[in-house]
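J.: What would the 3D arrangement of this be:
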Amino acid sequence: MSRHFQYDALVIGSGAAGLTLALNLPAALRIAVLSKGDLANGSTYWAQGGVAAVLDNSDTVESHVADTLDAGGGLCNEEAVRFTVEHSREAIHWLIEQGVPFTRDEADREAGSFEYHLTREGGHSHRRIIHAADATGAAIFNTLLSHAHDRSNIDLLQQRVAVDLITERKLGLPGGRCVGAYVLDRTTGEVDTFQAKFVILATGGAAKVYLYTSNPDGACGDGIAMAWRAGCRVGNLEFNQFHPTCLYHPKAKSFLITEALRGEGAVLKLPNGERFMPRFDSRAELAPRDIVARAIDHEMKRLGIDCVFLDISQKPTAFIKHHFPTVYERCLEFGIDITKEAIPVVPAAHYTCGGVLVDQAGRTDIPGLYAIGETSFTGLHGANRMASNSLLECFVYARAAAQDILAELPSVGSPPLLPTWDASQVTDSDEDVIIAHNWDELRRFMWDYVGIVRTTKRLVRAQHRVRLLLAEIDEFYSNYKVSRDLIELRNLAMVADLMIRSAMSRKESRGLHFTLDFPEQRPDPIDTILVPPTYGD
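T.: Model prediction:
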């Protein structure tokens, strides 16, 4: 039997952005935080590098802004960049107040002070990455989750998969607000109704659309797809960041080798030991991720090799084990001792730079609906996200959205009573092989045709295939009971279509979008904004 829940705020997603927003709302509000698997299944937990922020006296807001604008390929919204960077210090101080165990600087500790260790990553001109060894995401997530558990007004609900948003427009009511969501409870198989004054999408990105990705299984673009179906615009979805260095091993599923290794002196080599990055960029291994990923892709295709190698073995063993314990232990599980030998690596889909259009408070086109974190398109990243700016964006915009919700709360009345999910016309499926086949086909042609290097011909082929898949999925969705696999496939195919449409409309190469048919960069940088058929209804 499906159930009906009522909350002040419904947060869909339990990562850094979702938990930060929930913890920045007052204890008087009833808040639900949904996770479609276990709470730690999101990308936050696995983030290794850290959070970029202006913390050192030798660093400046202007320098961080300039670095971000440079990495963004001329497409960053400078107002959004400045807003994010100017609020970076207070966001980090909030995390420290929560008790996040960031790594201290040993030299300063010996001198009697307690400053934090800052590292440097690609695209940054200063050391400004605060971190907790090489497991920053886990340290942040565990700290925030502990606080959320301690708050009696926050319900942390696992195994809940959001199916679709509920808006007043869909109900045929005036006003146009988002008033809740239909949510599959995987433990019962029923779709429950969640009613809320405010709905926040914090569902992460869509890197799972690619065959090879550093992301966990849940990164299926759910929030982007739901917002699009509800009538929200999306932007810059052609810019999909490929992390240059993921561990290449048949048993190492989605293990990322943090960029901080290159920040501390690791170099990329070919199988013969030759270093190649200086041939592609004067910044060598510290060039922005798009340049490094394309260079690796170029060398792999030129030589017909399966991977390249990342070598930090020239550093002292104690240094490596202290700064990169997670990478050291994980590689050792696969017989790779990074203190003595190079790590086999390949690029993999990592971050979705585009998403749902929002303002500086995280507000979407629909009143009452917010999008934060990787789900959103704030304008911060432009055509290429600079390392460690993403977690910063989560904290800054989550806190801004919480403040906006608090300000809006007095003017928002109780939502209308929502209808329950209608499953009377569907049956149990005995054809789940279709879902599995379509899932594999989608991710493979996205990797082959809409990957690191693109052509118009490849994009046209991808668009033809995705349109056929969308029709098949829609027919399946209309006739059978929903499951997590079906919901994710439906969302992933929709976001893939939006990515392809965005890529086809950009007749240039810029940042993460590189096409052989238009290799030059146009002088007039413009965002790619897609408008849904229901926008403004």
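
J.: Only C-alpha atoms from now on, for both contacts and neighbour counts.
T.: OK.

J.: What residues of stretch 338-353 count as buried?
T.: Judged by neighbour count using 16 or more other C-alpha atoms under 10 Å, the buried positions of stretch 338-353 are 338-339, 342-353.

J.: Stretch 25-41 now?
T.: For stretch 25-41, by 16+ other C-alpha under 10 Å, it's 25, 30-37, 39-41.

J.: Same question for stretch 56-71.
T.: 60-61, 64-71.

J.: Now render those as TSV, adding secondary structure.
T.: Shown next, in TSV, are these (DSSP: H, G, I helix; E, B strand; the rest coil):
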residue	secondary structure
Thr60	coil
Val61	helix
His64	helix
Val65	helix
Ala66	helix
Asp67	helix
Thr68	helix
Leu69	helix
Asp70	helix
Ala71	helix
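
J.: so which of these comes closest to Gly18?
T.: Thr68 (24.2 Å; C-alpha to C-alpha).

J.: Stretch 30-39: end-to-end distance?
T.: Its start and end residues considered, stretch 30-39 measures 19 Å (C-alpha to C-alpha, to the nearest Å).

J.: actually stretch 214-232, sorry about that
T.: First-to-last residue span, stretch 214-232, C-alpha to C-alpha: 28 Å.

J.: Which single one of the buried residues of stretch 56-71 is nearest to His124?
T.: Among the buried residues of stretch 56-71, and counting by C-alpha to C-alpha, the member closest to His124 is Asp67, at 5.9 Å.

J.: so how far is Glu115 from the closest one?
T.: Distance, Asp67 to Glu115, by C-alpha to C-alpha: 24 Å.

J.: For Ala135, list the residues it contacts.
T.: 46-49, 326 (C-alpha atoms under 8 Å, 6 or more residues apart in numbering).

J.: closest to Ala260 among those residues?
T.: Nearest member of the contacts of Ala135 to Ala260, counting by C-alpha to C-alpha, is Gly49, at 5.9 Å.

J.: tell me which element that closest one is part of?
T.: For Gly49, there is no host helix or strand (DSSP states H and E).

J.: tell me, how many neighbours does it end up with?
T.: 27 (other C-alpha atoms under 10 Å).

J.: Do I have it right that it meets Thr136?
T.: Yes. Counting by C-alpha atoms under 8 Å, Thr136 is a contact partner of Gly49 at 6.3 Å.

J.: Quick check: neighbours shared by those two?
T.: Shared contacts of Gly49 and Thr136 (C-alpha under 8 Å, 6+ apart): none.

J.: next up, for comparison:
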Amino acid sequence: MNVVVVGSGIAGATAALHAHEAGHDVTVVTKGALGDGSTGFAQGGVAGVYGPGDSAARHAADTLDAGAGLSDPAAVDVLVAEGSARIAELIARGVAFDRSPDGDLLLGREAAHSHARIVHAGGDATGAAISRALSARVRESGITIIEGGFLSDLSVRDGAVRGIRLLLDGAPVQLDADAVILATGGAGHLYAHTTNPAGTTGDGIAAAIRAGVEVADLEFVQFHPTILATGPAFLVSEAVRGEGAALIDDEGRRFVFDSHPDGELAPRDVVSRAIARQAAAQGSPVRLDATALGAERLAARFPTIDRVTRERGFDWSREPIPVTPAAHYLMGGVVTDLDGRASLPGLFAVGETARTGVHGANRLASNSLLEGAVFGARAAAALGAGERPLSERSETNRLDPRPLSERPDPRSLSERSETKGARAALQQLMWHEVGLIRTAAGLEHALATLRAWRAAAAPPVTVADHEDANLLLLAEATASAALGRTVSVGAHYIEAPELERV
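T.: Predicted coordinates for the structure are as follows:
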């Protein structure tokens, strides 16, 4: 089969490698350079290695608890049953997870996990290690790679996805395929504050919506509790709290225990809301106190965080650092079955682009990289089951053999000057009305505003235009989904006394 994988993070790279190894003709299309995206920024690690007293069943139970009753148990069972094999595969592909002097994998613990079961690499640089290793394996494999290719739309013919349409160096390109696997990540740039890299604008999910593909759970947006509150967004891993760091108010009190008996290790949505409320009450950021861990341990376990905090003027081994929540992960997306199949024949979705049912209303920490690896492999294994081969090849396919560094940046081609301002307005609206704490009135205001903006929007021309159009489409869909769910659950929290809470 001729397979196009859009995206090159852990989910896309895993799917591409498995499909290639199964004998399919694979092309990877990536918006930036190979390996760009959210995977490389992941700090915490990959859940799924079980020590004494732990098990896949306990991991499943923790995942279901974090999902606030809305996770699909069958999807969770797949995740934990196949997780160890995928972690072993990552090791075989060259990911050097951290080990003890006797060679055992070091296991960390994060919020809402009942046991230490998370493997990590480079202390707090797990995603970067995975991205480097998988990108190297993709390049070595002979898989066709198109860097700098922006997905503008899915190509649908005869009731099935038959390829994709791209912008490549500002020009439209049709790329036909027997099957398309979307692995374009989430949509963190819906919000004014996010941990996501710049290109995370929901392109795959938006293209799926335009093609009539079923999506769900877009209202469930996870906000990471602890982003350094000075300078550009920088995530301070939940693993820091797992090692014993505490969240304190301006009087030094551990305030999160007011909201949950697990305090700093409560589910992320609980911790994020507690931080937001405390910061608003005291008029300043809360602080993360890791001083009890000591300079040597912090530098060894969290070298990236240690370096960045010091670059920004903090010695976190001696003083608490200011932190704030930021949009981090989208639990919803393209609805798939347990093999990554979407509602439209020929289309698969994996990773953050997909709504597999694993995460429910709130993702358990360090399940995202695991989900990408597990379901990326499953999607590749399902290729050919029901897909129809192409009857003919398109003559419009045009691939540029030059590396990305030698090609013009498509963002510079006729980019409209109002893009930055329009996007910022959307992000502020979403942050205030469709963010951590929502109200029915705020959601109604946001939805009406977004619909008016979409009605007045000009047709997209440049890559930046298309990104803005995707964000606007997804913002409207997210606000609509949030307004439609009148019950507070997980990451979706409606602050309105007249509405029921669960």
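
J.: re the thing from before, of all the buried residues of stretch 25-41 of the first structure, which comes closest to Gln360 of the first structure?
T.: Among the buried residues of stretch 25-41 of the first structure, and counting by C-alpha to C-alpha, the member closest to Gln360 of the first structure is Leu25, at 17.3 Å.

J.: gap between that closest one and Leu469 of the first structure?
T.: If you go by C-alpha to C-alpha, the gap between Leu25 of the first structure and Leu469 of the first structure works out to 41 Å.

J.: go on, Gly37 of the first structure?
T.: 25 Å.

J.: now do Ser505 of the first structure
T.: Taken as C-alpha to C-alpha, the span from Ser505 of the first structure to Leu469 of the first structure is 21 Å.

J.: Which one's more surrounded, the two?
T.: Neighbour tally, Ser505 of the first structure and Leu469, criterion other C-alpha under 10 Å: the higher count belongs to Leu469, 21 against 11.

J.: Which residue in the second structure aligns with that one?
T.: Under the alignment defined by TM-score structural alignment, Leu469 of the first structure is paired with Trp453 of the second structure.

J.: Kindly provide the distance from its match to Leu429 of the second structure.
T.: 12 Å.

J.: ok so, going back, let's have the buried residues of stretch 56-71 of the first structure in CSV, adding distance to Arg522 of the first structure.
T.: CSV is the format used below for those (distance: C-alpha to C-alpha, whole Å):
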residue, distance to Arg522 of the first structure
Thr60, 31
Val61, 29
His64, 25
Val65, 23
Ala66, 21
Asp67, 21
Thr68, 20
Leu69, 17
Asp70, 16
Ala71, 16
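
J.: Return the member of those residues nearest to Tyr449 of the first structure.
T.: Among these, and counting by C-alpha to C-alpha, the member closest to Tyr449 of the first structure is Ala71, at 24.7 Å.

J.: Hmm, Ala387 and that closest one touching each other?
T.: No. In this structure Ala71 of the first structure lies outside contact range of Ala387 using C-alpha under 8 Å: 9.3 Å.

J.: got any residues that touch both of the two?
T.: In contact with both Ala71 of the first structure and Ala387: 123, 288, using C-alpha under 8 Å, 6+ apart.

J.: From Leu167 of the second structure, how far out is Leu347 of the second structure?
T.: Leu347 of the second structure is 20 Å from Leu167 of the second structure, by C-alpha to C-alpha.

J.: where do the helices sit along the stretch 51-200 of the second structure?
T.: Counting by DSSP state H, counting those that start in this stretch, the stretch 51-200 of the second structure has these helices, from start to end: 56-66, 73-92, 126-141.

J.: Report the aligned residue range of the first structure for the shortest one.
T.: Going back to what we said before, that points to helix 56-66 of the second structure. Using TM-score structural alignment, helix 56-66 of the second structure pairs with 61-71 in the first structure.

J.: And for Ala287 of the first structure, nearest residue in space, chain neighbours not counted?
T.: Gly122 (5.3 Å; C-alpha to C-alpha, 6 or more residues apart in numbering).

J.: quick revisit: and the match of helix 56-66 of the second structure, how far from the second structure on average?
T.: Per the superposition on the second structure, stretch 61-71 of the first structure and its aligned residues are separated by 0.9 Å on average (mean C-alpha distance after the TM-score superposition for the first structure).

J.: So which residues make contact with that stretch?
T.: Residues contacting stretch 61-71 of the first structure (C-alpha under 8 Å, 6+ apart): 53-54, 75-76, 78, 81-82, 85-86, 123-125, 288, 380-386, 511.

J.: Type out the PyMOL command that picks the buried ones from those residues.
T.: The PyMOL selection below is limited to those of the contacts of stretch 61-71 of the first structure classed as buried (16+ other C-alpha under 10 Å):
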select buried, resi 53+54+75+76+78+81+82+85+86+123+124+288+380+381+382+383+384+385+386+511
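
J.: top of the contacts of Ala135 of the first structure by neighbour count?
T.: Neighbour max across those (other C-alpha under 10 Å) = Gly49, 27 neighbours.

J.: So that residue versus Ala348 of the first structure, what's the distance?
T.: Distance from Gly49 of the first structure to Ala348 of the first structure, by C-alpha to C-alpha: 16 Å.

J.: how about the residue nearest to Gln6 of the first structure when sequence neighbours are not counted, what does it touch?
T.: In space, Gln6 of the first structure comes closest to Gln195 once its chain neighbours are excluded; the distance is 4.7 Å by C-alpha to C-alpha, 6+ apart. With contact set as C-alpha under 8 Å, 6+ apart, Gln195 of the first structure has these partners: 4-7, 10, 179-181, 415, 417-418.

J.: Map Gln195 of the first structure across to the second structure for me.
T.: Using TM-score structural alignment, Gln195 of the first structure pairs with Asp176 in the second structure.

J.: same deal with Ser146 of the first structure?
T.: So, by TM-score structural alignment, Ser146 of the first structure is matched to Ala136.

J.: Burial check on that match, number of neighbours?
T.: Quick note: Ala136 of the second structure (other C-alpha under 10 Å) scores 15 neighbours.
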